[in-house]
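Novice: Provide a 3D model corresponding to the input given below.
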Amino acid sequence: MLNSLSGRFLVLTTVFVMLAEVLIFVPSVARFREDYLLLRLERAQIASLALLADEMIDEELEQELLENAGVLNVVLRRDEVRQLVLSSPIPEPVAETFDMRDAEAWTLIRDAIARLVDPEDRIVRVMGNPVQDGGLLIEVTLRTAPLREAMIDYGLRILVLSAVISVFTAALLFFAVRQILVKPIKSVIAAMQSYAEAPEDSRRIIVPGAGIRELREAEDALASMQTELTAALRQKDRLAQLGGAVSKISHDLRNILTSAQLFTDRLEASDDPLVKRMAPKLVNSLTRAINLCETTLAFGRAEEPPPTLNRVQLAAIVSDVVEAERLASGDHDISFSEDVPASMSLRADGEQLFRVIANLVRNARQAIIASGEPGEICLRAAEDDEAWWIYVSDTGPGLPEKAREHLFQPFSGRASKGGSGLGLAISADLVRGHGGALELRRSDSSGTEFAIRIPKDGAALPDAAE
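Specialist: Below you'll find the model as predicted:
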């Protein structure tokens, strides 16, 4: 029970209430001592007035008056005359004198504590103002043992009452906390356990309903997390199914493309100049398609091959991409510009680099076509001491904000309506395989620019590819 939230709350409540009662106990005992002494002064005054009314009171009656007042002697000052009104033998000297007329609270508390810790019976003198203007001053002497016993009895009663109040208050708070706090927390825990058994089941997502603000915020956060996780798991299942389907399609498509490649070889023997010029490009396109199918099959087996690093001419790759995309643009008003040094060669996998650039240019072309406005796509390259840089920019409408948030995540960073969101994810993976990075430099209403960074550090490239 003590390991539970409500059990610990019960213990803490009891301790804190007892601590508060202890802080109240000391002033209460001091006040009790003050009332006790003032009552003795009042009784002594009444006894002395009885004696003054009848001076013929015998010693036996005088002793009875002193015992009823609880004092040993009474001195009453009236009209500047100090009179010993009632007296009895004092067995020992007076140990202390207490003036109750203008006593401060701290003085009363100090004297009360001193009396509680001192078990010895002493004779003390107490002075105070007579009640009802019955004189100028009244003094009494009395023993401290009865006072201490009365203070201890009162203190014990206070402590017992405090303990009862503490336990009762803690019990009420215990049941209140169980109903208001612990029970809702247990319902949240039960919802979490139920969701953990089948996270794909959206019916097990918690429905926020707590009345406490903090718990409601926790339930809202948990519901949001569970919703996102369920969606991610469903997407993962769809990706797994899609991966299997793509692997089957790629396998059959590879066979079809291989057959088409064999037929294309015969086109090279044609005497038609246009056929002779287009046949090599068609063969290259089929070869790239076959390589893509084989890579997809390898990816489906979680065996994505590292890049084959060779010296490649970047200008030739960019030219092939631009020519293919220029044909794909058809009648749309799209211009292409190339600013790539003819002598620039970099160490990379030519096929993978072609796919990366082709993906970026294809996305730019589709964005410009979707906008319905004329546009330009620019490819340029530069190098420094550490890396080669390839820039692909366009004058399209820019990427949507949602696409920028998950730009390189599969099926999440779709740059255009109807896209799969795979192109940029694949491109980023291919560039990372070279030890480099694909990053978005800018994207606004004036267009979009991507940068490809391929490092020159030859020692790091094979490790990065692995």
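Novice: going forward, measure contacts and count neighbours with C-alpha atoms only.
Specialist: OK.
Novice: quick one: the strands in the stretch 1-150 of the chain, in order.
Specialist: Per DSSP state E, counting those that start in this stretch, the stretch 1-150 of the chain has strands spanning 73-78, 81-86, 96-99, 123-128, 137-143. These are given in chain order.
Novice: out of those, nearest to residue 193?
Specialist: With respect to residue 193, and counting by Cα to Cα, the nearest of the strands of the stretch 1-150 of the chain is strand 96-99 at 70.1 Å.
Novice: hmm, residue 203 and residue 191 touching each other?
Specialist: No - under the criterion of Cα atoms under 8 Å, residue 191 is not in contact with residue 203, lying 10.8 Å apart.
Novice: among the strands of the stretch 1-150 of the chain, which comes closest to residue 319?
Specialist: Comparing the strands of the stretch 1-150 of the chain by their distance to residue 319 (Cα to Cα), the top pick is strand 96-99, with 110.8 Å.
Novice: and residue 368, what does it touch?
Specialist: Residues in contact with residue 368 (Cα atoms under 8 Å, 6 or more residues apart in numbering) are 334, 374, 375, 395, 396, 397.
Novice: that one belongs to a strand?
Specialist: No - under DSSP: H, G, I helix; E, B strand; the rest coil, residue 368 falls outside any strand and is assigned helix.
Novice: any idea how far residue 236 is from it?
Specialist: Counting by Cα to Cα, to the nearest Å, the gap between residue 368 and residue 236 amounts to 32 Å.
Novice: so which of the contacts of residue 368 wins on neighbours?
Specialist: Neighbour counts for the contacts of residue 368 were taken using other Cα atoms under 10 Å; the highest belongs to residue 396, with 26 neighbours.
Novice: ok, now which ones touch that one?
Specialist: Contacts here follow Cα under 8 Å, 6+ apart; on that basis residue 396 touches 364, 367, 368, 371, 375, 376, 445, 446, 447, 448.
Novice: next, the structure of the following sequence, for comparison with the previous one:
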Amino acid sequence: MVHSLSARLLVLTVLFVAFVDAVIVVASVADFRRDWLDDRLWESQIASLAVAAASTSALQREALATAMIVSVRYERGDGRVLVLGNEPEGPLGAYYDLRASSRLDLVRDGLATYFGGSKGLVRTTGPARNGPGFVTSVFDEAPLAAALAVHVRHLLLLSLLVSAFMVALVYFTLLRVLVRPLQGLASHVAEFSAAPEDVRRVIGESRRRDEIGTLQRSLRAMEEQIRHALAQRQGLATLGEAVAKVNHDLRNILATARLVSDRLSHNEDPGVRTISVTLMRAIDRAIELCTDTLRFGRPQELVPRPVRFALQPLAEEVGRSVGLSEDSNPMFLNHVSPHMEVDGDPEHLFRALQNLMRNSVEAIGDGFGEIAIRCYDMGAESVIEVTDTGPGLSEHARENLFKPFKGSTHAHGAGLGLVNVQEIAHAHGGEVRLAKSDSGGTIFRLHLPLRSDVALRRATG
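Specialist: Below is the predicted model:
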């Protein structure tokens, strides 16, 4: 309880109010003392004027006793001096000159009188009222000390009552407006973390317009994202188990197809042998992909084995794997120079380019169009460019590129193709970029560093 936010708030409120009260009391002590001294000087001035009109010993004594003073010296602006009473013999307890006293002097002298008590007879000089001149009075400081003590006692009592009311008002207001909502948020976060997949534990809508309301709305949005992410993760885990089982059986089926296609390679027909070679390579890649899928859940990274190789034959093979040629529709244009070489893993780059070209084929659909691939060097990297004349990507696809299950380029896609392309590009130390996508077509660029840069990034990564 001592370390709770409400307890700290209460302690801080009491300390702040006590500090303000102390400042008020100190200032009040100085003001009360100054006013008391001014009153004595004013009464001394009145007494001196009255005695000047009728100067008798009895009247002087009565005037001095009424003003609670021992002697008065009133020096008027016209040069006249009025004296009342006899100057006491011996040293006085203190001398105060209100004409030259600063605010700090008044505070210091007031505290000294309150805590130190009376100094006996003191002399005080101050300006005269209602005209020029000044008045000097000698009086006993004991009545001032007594009156000051009573004033401070009453002031402290009043301050304590007002402060207690203000502390209670401020504390309960902040407790209701600030502390209780924060405590509710803290307890809700703990409750939500116990079962974040439960939709009933998501915080409700907030109608507050202050910072607490903003925090509550932000927390609700975050909890919704966490809940959806957990649901998606659970779905992926279930899907992964199913895919692993399917891949296990599919790999066996592909192994049988590999044996059959191997027999086709011995056929005497040249066309059949050419097709069988392409078919065998496709089956080998499918078997390897199934094997990689079964290993997907293991904690390992995609590690390419980069070599320098000619890109044109690989691009031609990728085109055939998705059913493209110069006579197909869409038409496939291989603009890669026969002398163009790149650094990378051929199998990985085959999969990346195959995903990009398949997206282009699906984008064009049954209409007439062209799909082209070209490659050029740009400083310390090679750039492979895949272009198509399709209608371009939708706004949703552009906003969610490279996001699993969100960035599909067509209606029935899973959105994993571009994710695989990005993963392969990053494994090579490069990246894939969407250079253009509008009604005139789409351009993807695959940036691959030179082999020395690949080795450097893998060594320092």
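Novice: please pick the buried ones from the contacts of residue 396 of the first structure.
Specialist: Among those, those classed as buried by 16 or more other Cα atoms under 10 Å are 364, 367, 368, 375, 376, 447, 448.
Novice: which SS class is the equivalent of the first one over in the second structure?
Specialist: Taking TM-score structural alignment for the superposition, residue 364 of the first structure sits opposite residue 360 in the second structure. Under the three-state scheme (three-state DSSP), residue 360 of the second structure adopts helix.
Novice: same deal with residue 390 of the second structure?
Specialist: Three-state assignment for residue 390 of the second structure (three-state DSSP): coil.
Novice: ok, now residue 342 of the second structure?
Specialist: Classification of residue 342 of the second structure into helix, strand or coil gives strand, according to three-state DSSP.
Novice: thought it was touching residue 309?
Specialist: Yes - shown here, residue 342 of the second structure and residue 309 form a contact pair, counting by Cα under 8 Å, at 5.9 Å.
Novice: between the two, which one's more packed in?
Specialist: When residue 342 of the second structure and residue 309 are compared on other Cα under 10 Å, the one with more neighbours turns out to be residue 342, at 23 against 16.
Novice: contact partners for the more buried one?
Specialist: By Cα under 8 Å, 6+ apart, the contact list for residue 342 of the second structure reads 308, 309, 310, 311, 382, 448, 450.
Novice: between those, which sits nearest residue 173 of the second structure?
Specialist: Looking at the contacts of residue 342 of the second structure and their distance to residue 173 of the second structure, the nearest is residue 448, at 62.6 Å (Cα to Cα).
Novice: residue in the first structure matching that closest one?
Specialist: Per TM-score structural alignment, residue 448 of the second structure is aligned with residue 453.
Novice: does that match touch residue 437 like I think?
Specialist: Yes - under the contact definition of Cα under 8 Å, residue 453 of the first structure touches residue 437, with a separation of 5.3 Å.
Novice: now for the two: what residues contact both?
Specialist: Each of residue 431 lies in contact with both residue 453 of the first structure and residue 437 under the rule Cα under 8 Å, 6+ apart.
Novice: give me the more crowded residue out of these two.
Specialist: Neighbour comparison, residue 453 of the first structure and residue 437: the larger count goes to residue 453, with 21 against 17 (by other Cα under 10 Å).
Novice: how close does that one get to residue 246 of the first structure?
Specialist: Residue 453 of the first structure sits at a distance of 30 Å from residue 246 of the first structure (criterion: Cα to Cα).
Novice: where's the nearest residue in space to residue 9 of the second structure that is not next to it in sequence relative to residue 400 of the second structure, distance?
Specialist: With sequence-adjacent residues excluded and distances taken as Cα to Cα, 6 or more residues apart in numbering, residue 9 of the second structure is closest to residue 171, at 7.1 Å. Using Cα to Cα, we find residue 171 of the second structure at a distance of 49 Å from residue 400 of the second structure.
Novice: compare the two (neighbour count), which wins?
Specialist: Looking at residue 171 of the second structure and residue 400 with other Cα under 10 Å, you find the greater number of neighbours at residue 171, namely 21 against 15.
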